[in-house]
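Asker: Here's a sequence, model it:
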Amino acid sequence: MSMSGMNMGSMGNMSMGDGVPNLFYLQKMYWAVVGSAIAAGTVVNLYNRLLAFQRLRDSTLTPSKPKSLFFSVCATLTAIIREASYATLPAWSIRGRTFHFAPLGPISIILANLIVVLVFCFYKLDTMDQWKWEDVGYRTGFVAVAQLPLIFLLAGRQNIIGLLVGMSYERLNWYHRWISRTLWLTVTIHMGFWFRNWGRYDYITYQLKNDPLSKRGFAAWCILTFIVLTSAAPVRRLSYEIFVLQHLVTFVGFIVAVWLHCPAEVKVWVWIPIGLLVFDRAARYAWATYANLSIFHRSTTRPRHALWANQASFTPLPGNVTRISINNPGVRWKPGQHVFLTCHSVVPLQSHPFTISSIPEDNKMEFLVRAEKGGTRRFFHYASKHHHVLGSADSTPAKSARTVFIDGPYGRMRPLRQFDSVVLLAGGMGVTFVAPCLRDIVAGWKAESMSGNASPGRASRLTATKRIRFVWVIKSRAQLSWFEEQLQSVLSDVEECQRANPDLVREVELSIYVTCDEKLESQPQVAQGPCSQPQPESTIVNTRQNTAPIKTSETMDEKRTKKDDVSIHSISKVSSTASTPQDGCLPNGGCCCTTAIEDEDSDRITEHNCCCSGHAATTKPVEPEPEKPTAKTAPVKTKPELPLLSGRPQPRTIIRKVLEKAEGESAVVVCGPQGLSDDVRRSVVYLSDERAVHKGTGAQGIYLHVETFGW
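Answerer: Predicted coordinates:
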């Protein structure tokens, strides 16, 4: 083996038989296939950018509708591809655990890569011929090492492939993991055929003990196996910090072992990944230097001669959530993007990805961070111990702001302002992604109304969107306080836009569902969660019209926090009447909070007393005392009411109603638990097929963006 291993480089140009391509040629062919796929994605990305530009320049009343044969043909092909790529298999439940599957689109790309790799590994080689086993070993080794650059291209945050195809690095990271598993399979085949060849002479143990090349190759396989196992989702989510640290360490060990195992002729495939890693790190550090050093930015809120540009305040919120606010940050961002946040004074030597929950018009970068474990829990403990009690008149932090460092922003999706109608669905903390998208479109409407660009016939516009449907599913009513003011502001801004331009369609419909279902998985027709015991505090969701601000009570998560010597009180503590076992329960003993709401309009005229989601106290509407108008005082302006419902939303019904009014391509954006995302994905596929989108019926296309959170 030693001699054959030393001659591995020369094997690249040697013929293995009539018509059998040499090893270097197969490596080039693999990258010809990969390059073609990236080029196709780049063309699609450029077309989408052209489409967005064309829609915002369209002066007609239906800018998001195809108006030429070319765009109609493209829309038809897009609709057909979307239906196939968005489809997903139903989730499997095994022993209380639910397993979800990726959509068919990404799966088909991974399977295509796997097929290409296996074809190149065995093309014109007889695996049954024992004299060809050594050739298979060489072939698979060359194909395996050629995959390394692709894996590293998909792993970087400053991602070249993502820039070309218009995808964010976290989406490409899914491909990174699965192509790494394909690499592991290729390397295992490579090692297996060498073992098979040595096994004929009982030579495996001798080779591993005495041949340095075999030792290094086996070490590389062991390290790669460890990386693949520890990258599995259940292991990866145990501790994000530990995963990142061990991933970097094992990566270095793997690259060193591969470099020592490969001959000089193929070491270029190892140097390319190293160069990509250096580029990613250099680009990130250069951008981080610009974003965090104060010499590049001016600020009136930062102390003079301060070295660092970003100072953050920490505020505790109901539900063990921390609001982190950075005034006048050093970077700009778009709705739906995220940054990696570091605060060494609170959580040293850790960096966590957080979605930006504000929009640039706020002039501050805000994050809502749920305290899970590790660094996020330390953020909440710090905010709780160094902040005034919630509900007090003084809401300013009791301690000065802390220096933070940001890496980003990251994240890409198609701009939502180009679509005729937009459906936004969020579950729990997923609202941090969806709410900025809502506010950004409304901000565009408001800017158009103020500048006069909203008039028909203008050469350009800020947004082509006419209708927005916003749905937020929360487990308890206390969570509403996270975005209550922002959502009320949205409704007020839309009313102003409608008064300023009554001839233009500007519609926003909001629904907030309160449910005791945490994961939003598919439920049976009859809810199985009985209300067997009285609850000390019940959530009564009043959907009738009132003008009183919604108040929240202490959450169960906050009660558990007291065990850690952290006392957090809600904005308003009010007494509640203990619910009886019948409150909020269906006649058969089920829970009304998990009941699917088929018709929101009919449900809004009733009250639901839900004892299952009793994390917030019952609040009675308190009408403000009318203030007598005088010559110096204006009448009090009440805030719009946010419509609340108790139960589970039906995404298919919600999306269908929006599509029936759409006069152009629509967008559906969802961020939340996997159960909600799968339900929305299946609903979009079903409705696209039901309405025969762009197949002669006149129905318009549906763009779907599913944002996942968590590692």
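Asker: contacts, neighbours, all on C-alpha from now
Answerer: Noted.
Asker: residues in contact with the residue lying closest to residue 117 once chain neighbours are set aside?
Answerer: Excluding its sequence neighbours, the residue lying closest to residue 117 (C-alpha to C-alpha, 6 or more residues apart in numbering) is residue 143, at 7.2 Å. Residue 143 makes contacts with 23, 26, 27, 30, 117, 120, 121, 186, as judged by C-alpha atoms under 8 Å, 6 or more residues apart in numbering.
Asker: when you check those against the helices, which ones overlap?
Answerer: 23, 26, 27, 30, 117, 120, 121, 186 (DSSP state H).
Asker: any idea which element the residue nearest to residue 117 lies in?
Answerer: helix 133-146 (DSSP states H and E).
Asker: Same check on residue 425?
Answerer: Using DSSP H and E, residue 425 maps to strand 421-427.
Asker: Residue 184 now?
Answerer: For residue 184, the element it lies in under DSSP H and E is helix 169-199.
Asker: Ok, residue 35 next?
Answerer: helix 23-57.
Asker: quick check, distance from that helix to the centre of its chain.
Answerer: Here helix 23-57 is found 23 Å from its chain centre; the criterion is C-alpha atoms, centre = their mean, to the nearest Å.
Asker: just to revisit the earlier point, of the ones in helices among the contacts of residue 143, closest to residue 61?
Answerer: Nearest to residue 61 among those: residue 30, at 47.7 Å, using C-alpha to C-alpha.
Asker: Number of residues surrounding the closest one?
Answerer: 17 (other C-alpha atoms under 10 Å).
Asker: Check residue 248 too.
Answerer: The number of residues packed near residue 248 is 12, by other C-alpha under 10 Å.
Asker: What separation is there between it and residue 170?
Answerer: Distance, residue 248 to residue 170, using C-alpha to C-alpha, to the nearest Å: 17 Å.
Asker: Report the contact partners of residue 603.
Answerer: Listed by C-alpha under 8 Å, 6+ apart, the contact partners of residue 603 are 597, 645.
Asker: Now do it against residue 646, distance only.
Answerer: Taken as C-alpha to C-alpha, the span from residue 603 to residue 646 is 9 Å.
Asker: Give me the three-state assignment for the residue lying farthest from the centre of the chain.
Answerer: In the chain, the residue that sits farthest from the middle, by C-alpha atoms, centre = their mean, is residue 201; the gap is 53.0 Å. For residue 201, the secondary-structure state derived from DSSP: H, G, I helix; E, B strand; the rest coil is coil.
Asker: about what we covered before: show me what the helix holding residue 35 is packed up against.
Answerer: Applying 3 or more C-alpha pairs under 8 Å, 6 or more residues apart in numbering; DSSP states H and E, one finds that helix 23-57 contacts helix 104-122, helix 133-146, helix 160-165.
Asker: how many neighbours does residue 463 have?
Answerer: For residue 463, the neighbour count with other C-alpha under 10 Å is 26.
Asker: That one is in what secondary structure piece?
Answerer: Per DSSP H and E, there is no helix or strand for residue 463.
Asker: pretty sure it is touching residue 442, no?
Answerer: No: if you go by C-alpha atoms under 8 Å, residue 463 and residue 442 don't touch, sitting 9.0 Å apart.
Asker: Second input sequence below; structure requested for side-by-side comparison:
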Amino acid sequence: MDMDMGSMSGMGGMDMSSTSMFTPANKRIAQIYWYLVAAAVGILVLTRMIDLLRLRLAQRQPGVIPFRPENLFAQTYDTMIAVCREISYPQIWTFTGKYSRFFTPPPLGRCLLLLIYWTVILTMLWSNTILGPSSANYAYRWEIVGFRAAWVSVTQLPLIYILSGKVNIISILTGISYERLNWLHRWVARTIFLTLIVHWSFFFREWDIAHFVKLEMDMMPMVKYGFGAWAVIGWVVLSGFGFFRSACYELWFLQHLIAAIVLLWLVYVHVPIYARYNVWSSVGVVVLDRLVRTLRTVVINCRLSPSRKGGNQIRRRRIGYDAEVKCLSSEFIHVTVRDVNFSWQPGQHIYLTIPRAGPFEAHPFTIANVSRLSSPQDKSDRLELYIRVHQGFTRRLYRLCQGSERTPTFLSFISGPWGVPTSIGRFESLILVATGNGASFTVPIFQQASMTTTHLRQISFIWIIPDSRHLAWFRDQLLSAAGSALLRNINVSVHVFVTRPGRDSNPQSLEGNPLLEHKYEINCPEAEAASEGPQGSKQAILSREPSTEKDFSHNGQEASSLWTSSASNDSPTIILGTGRPDLDTLIRPVVEEAFGETGIFACGGAQFTDSMRNYVASLSDERAVHKGTAAQGLYLFCETYGW
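Answerer: Sure, this is the predicted structure:
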């Protein structure tokens, strides 16, 4: 980013004439860059406003189904959106090795966006900078590229810090949650690292030709700061790969934060005064983000007066919350934060700090229940988390409660809630698919949808778990949500698949199992048989032959039995089965019967969500959604756990 390096008697020193000659064009390039960023954000804002307008118009007209095209404009718009989704969803390669999985490329849509971004950067970098011998500025052929690369690099700097913040202007305007922009934050940083190589290598080549590399270093201390900035961003890029983040997240986060601050200082010292506005913009973004987050955290964790319930005062902490930690197994713990005084939306998450497990550590966890302020059925003011035990914070938390006869309670602090969940009011049909504790994401959405949505006609909830005991986590919530949906004439089906049933595969062993109420109906279906569920809808046969997580269908043996909770036709039912399901037989009927847009929400590991991406893209293309057929829109939202 040595933008003040000119030629001193043709030897690469400071020469204001060359600087003033290059600067106007480079400033225009910087302006064009931000115009393009603003245009991209503007397109996203426009689509968001159109969607909100269509949803409000549909809500004012009870007989109108949201996002079902009724005119030429809506049909054209929805066709364009369907094509964009089919292009953006597919995951071309998914690596599953212990180390190779960290090199899985982004989905196709993100790859195309990166290709467009790099095309813009390369155009900015090389336009009018490649000079021939006949050019009047041929003597500056190395410098002009070095200067241009410096401007292209430093101009991108504020975008890195914007994309890294939880409170950022892009999320506020577009409604895209900050964590879904983090991948772009990393790739912009990698792009800057490469353009910086172009910057210093062209200047270094000029110095080498003139044989005064050492003289340049001695005369211009700012050059050393420039190399320092490049080294820091190189380290940030290298350490930003998933392998390092997952190895020790706490240490990674600390060094990443320090490196981000040091980088701003090095760039500030290195660049000339007229380019420092990029540094100050970045500082402003960081300060705003940290200020809002700090104020929000203080307000949530500090309370001035005790609450009252039934005329009696309830003792509670004035600072922080009581968090009960319970060991569910060697792999999972359940955290219940009592007496919370804020609300949240399904799909949001918090950052939890428990000083006994890590005084300066805050880790993100998805909230597994609905807020009492948004759920008339839930009168308790608690917040629940289901956490998989890994290394570091979660392992220490597990050890604190391991072997305790009574559920221990710890002082805790909360930051959040964070995230911008997708509105489910737009969907006519809803499909929720989760693996393991991914149900922490889908169950609250199920609860909210069953109580509040007005146009929803059918819901399919699918949960894939390794152990039937996990069903106890959300049994009551699932039955309650299904009952609420049935009362509102919503066609609902709840499927739970146990992939490692063990002795649970024997129906007789379930007779005393408290996971479902009362008795069990035991059916022994043959191939092609089916069980009638609530509302008369057919339930797919469950396969017990295991398959890889990325496969949605197989030709294995049919399950030997099917179990449901004993209920009448208008009572909520949970259908249990063993093995991995053929998801196509569960998802396709809902999609084909939809009168409007279908929302598909999937939560699980990267391999599972990548498979969902490919499946939904293929299904949309196969049914020719909004391409002259009656097939309605498919919207996919993937929440991925892990790196």
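Asker: TM-score for these two?
Answerer: Scored against TM-score structural alignment, normalised by the length of structure 2, the superposed chains reach a TM-score of 0.84; 592 aligned residues with a C-alpha RMSD of 3.3 Å.
Asker: ok so, going back, okay, the contacts of residue 143 of structure 1 in JSON lines with distance to residue 276 of structure 1 next?
Answerer: JSON lines is the format used below for these (distance: C-alpha to C-alpha, whole Å):
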{"residue": "23", "distance to residue 276 of structure 1": "24"}
{"residue": "26", "distance to residue 276 of structure 1": "22"}
{"residue": "27", "distance to residue 276 of structure 1": "19"}
{"residue": "30", "distance to residue 276 of structure 1": "19"}
{"residue": "117", "distance to residue 276 of structure 1": "22"}
{"residue": "120", "distance to residue 276 of structure 1": "25"}
{"residue": "121", "distance to residue 276 of structure 1": "26"}
{"residue": "186", "distance to residue 276 of structure 1": "22"}
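Asker: Out of those, which is nearest to residue 225 of structure 1?
Answerer: Checking the contacts of residue 143 of structure 1 one by one against residue 225 of structure 1 (C-alpha to C-alpha), the nearest turns out to be residue 186, at 11.9 Å.
Asker: And the closest one? What does it align with in structure 2?
Answerer: With TM-score structural alignment as the criterion, residue 186 of structure 1 lines up with residue 195 in structure 2.
Asker: The residue nearest to residue 117 of structure 1 and residue 126 of structure 1, how far apart?
Answerer: Per C-alpha to C-alpha, residue 143 of structure 1 is found 17 Å from residue 126 of structure 1.
Asker: In structure 2, what range does stretch 149-162 of structure 1 match?
Answerer: The aligned range for stretch 149-162 of structure 1 is 158-171, by TM-score structural alignment.
Asker: Now do the end-to-end distance for the matching stretch.
Answerer: So stretch 158-171 of structure 2: terminal residues 15 Å apart, C-alpha to C-alpha.
Asker: Please apply the same query to stretch 570-584 of structure 2.
Answerer: Where stretch 570-584 of structure 2 begins and where it ends lie 26 Å apart, using C-alpha to C-alpha.
Asker: mind listing what the one residue sitting closest to the centre of structure 2 touches?
Answerer: Ranked by distance to the mean C-alpha position of structure 2 (C-alpha atoms, centre = their mean), the top residue is residue 180 at 4.1 Å. Under the criterion of C-alpha under 8 Å, 6+ apart, residue 180 of structure 2 has no neighbours.
Asker: Map it across to structure 1 for me.
Answerer: Aligned partner of residue 180 of structure 2 by TM-score structural alignment: residue 171.
Asker: quick one: that match from residue 154 of structure 1, how far?
Answerer: 9 Å.
Asker: before we move on, back to that, which elements pack onto the very next helix or strand once past the strand holding residue 425 of structure 1?
Answerer: For strand 421-427 of structure 1, the following helix or strand on the C-terminal side (DSSP H and E) is helix 431-451. Secondary-structure packing of helix 431-451 of structure 1 (3+ C-alpha pairs under 8 Å, 6+ apart): strand 421-427, strand 467-474, helix 484-500, strand 666-671.
Asker: Which residues outside the last one are in contact with it?
Answerer: Pointing back at strand 666-671 of structure 1 there. Contacts to strand 666-671 of structure 1, defined as C-alpha under 8 Å, 6+ apart, come from residues 416, 419-427, 430-431, 433-434, 655, 659, 676-677, 680, 700-709.
Asker: list the buried ones in stretch 58-74 of structure 1?
Answerer: Applying a neighbour-count criterion of 16 or more other C-alpha atoms under 10 Å, one finds 58, 59, 62, 63, 64, 65, 66 buried in stretch 58-74 of structure 1.
Asker: scratch that, stretch 248-265 of structure 1
Answerer: Neighbour counts over stretch 248-265 of structure 1 (16+ other C-alpha under 10 Å) mark 250, 254, 255, 257, 258, 259, 260, 261, 262, 263 as buried.
Asker: if I line the two up, what does the first one land on in structure 2?
Answerer: Under the alignment (TM-score structural alignment), residue 250 of structure 1 maps onto residue 259 of structure 2.
Asker: what's the nearest residue to that match if we skip its chain neighbours?
Answerer: The nearest residue in space to residue 259 of structure 2 (C-alpha to C-alpha, 6+ apart) is residue 232, at 6.5 Å.
Asker: Secondary structure element holding that neighbour?
Answerer: Under the assignment here (DSSP H and E), residue 232 of structure 2 is part of helix 221-239.
Asker: repeat for residue 384 of structure 2
Answerer: Using DSSP H and E, residue 384 of structure 2 sits in strand 383-388.
Asker: tell me the angle the helix or strand that comes right after that strand makes with strand 383-388.
Answerer: Sequence-wise, the next helix or strand downstream of strand 383-388 of structure 2 (DSSP H and E) is helix 393-401. Using axes from the mean of the first three to the mean of the last three C-alpha atoms, to 10 degrees, the inter-axis angle of helix 393-401 of structure 2 relative to strand 383-388 is 100 degrees.
Asker: Which parts of the stretch 251-400 of structure 2 are helices?
Answerer: Assigned by DSSP state H, counting those that start in this stretch, the helices in the stretch 251-400 of structure 2 fall at 277-301, 393-401.
Asker: Go through those and pick out the most buried.
Answerer: Sort the helices of the stretch 251-400 of structure 2 by mean neighbour count, taking mean count of other C-alpha atoms under 10 Å, and helix 393-401 sits at the top with a mean of 19.
Asker: Go ahead and measure how far that one is from the middle of the chain.
Answerer: On the basis of C-alpha atoms, centre = their mean, helix 393-401 of structure 2 sits 26 Å off its chain's mean C-alpha point.
Asker: quick one: it to structure 1 mean distance?
Answerer: Using mean C-alpha distance after the TM-score superposition for structure 1, helix 393-401 of structure 2 ends up 1.5 Å from its aligned counterpart in structure 1, as a mean over the superposed pairs.
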